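# Provided below are the primary sequence and the corresponding predicted coordinates.
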Amino acid sequence: MNHTCPICHTPLPAAPRYPRYICNTCAARATSSDGRQLGFSNVDMSGGYEAYYTDTGAPYDSHDCWIDGIACHADEARFGGIVIECCKQPPAGYWDNRQ
């Protein structure tokens, strides 16, 4: 089964646990609702989830993020790391004006 990033359509390995996961390139563009760049990481070697504003390092107390205006959700992946998934597919016509 193939998977493509729901935002940029880059081919990715299938991950049935995360059917709407996005690629690392798109994940690097994650922002808060007010457009501030976000970073995500595990709390420590045993896992956990933390998000922060990349400009100040201040904590971002949410899992919600936006990539190219598309609502997404970031969380700890099952075996460590962070996974970001689109909350839904991009709207119809999203690809029409993209380059």
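Yes, it's here.

# Only C-alpha atoms from now on, for both contacts and neighbour counts.
Noted.

# contacts for stretch 78-90?
For stretch 78-90, contacts defined as CA atoms under 8 Å, 6 or more residues apart in numbering pick out 6-7, 18-22, 27, 40-42, 46-47, 49, 70-77.

# In ChimeraX, how would I select the buried members of the residues you listed?
Selection of the buried residues among those in ChimeraX, burial being defined by 16 or more other CA atoms under 10 Å:
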select :6,7,20,21,22,27,40,41,42,47,49,70,71,72,73,74,75,76,77
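
# In strands only, show me the contacts of stretch 78-90.
If you go by DSSP state E, these have Phe40, Ser41, Ile70, Ala71, Cys72, His73, Ala74, Asp75, Glu76 in strands.

# also this one, for the comparison:
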Amino acid sequence: MSPFLPGARGTQPCPNCGAQVAQSDRYPEYLCSECEARAVDANGARVTGSNASFGGGFVLHWPNGEHDPLPCISARVWVDGREWDYSEARFGGVLITPARER
């Protein structure tokens, strides 16, 4: 699910592949949906993310059933061998952004 980006005025490049995504002042570096679809956990298992409810929150999912859904603040994922953070977007939806120090 893509983030809700109020006031998007143009496009910006995906920081992983360079594809154009909706411009966001809040998230100047978020992955495009094609890169997001390649996200895996530390063991290489495919993962997806979703909002926990209409009120917010983040849940990490393993669509192949490796683990039960995991409610969390954010999750470290890998796309094309690079580390990223998967989390809830401020106004709804989820996104993957560059990994920050924890």
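It's in. What you see is a predicted model; the values in this text were computed from it and never measured.

# Gly10 of structure 2 against Pro28, yeah?
No. Contact criterion CA atoms under 8 Å: Gly10 of structure 2 and Pro28 do not qualify, at 11.9 Å.

# what's the burial count for the aligned partner of Val83 of structure 1 in structure 2?
Val83 of structure 1 is assigned Leu95 in structure 2 as its aligned equivalent, the criterion being TM-score structural alignment. Summarising burial for Leu95 of structure 2: neighbours were counted as other CA atoms under 10 Å, giving 27.

# Shouldn't Leu95 of structure 2 be within a strand?
Yes. Checked against DSSP: H, G, I helix; E, B strand; the rest coil, Leu95 of structure 2 lies within a strand.

# Next one: it from Arg76 of structure 2, what distance?
Taken as CA to CA, to the nearest Å, the spacing of Leu95 of structure 2 relative to Arg76 of structure 2 amounts to 12 Å.

# okay, and the common contacts of those two?
By the contact definition CA under 8 Å, 6+ apart, Leu95 of structure 2 and Arg76 are jointly contacted by Tyr86.
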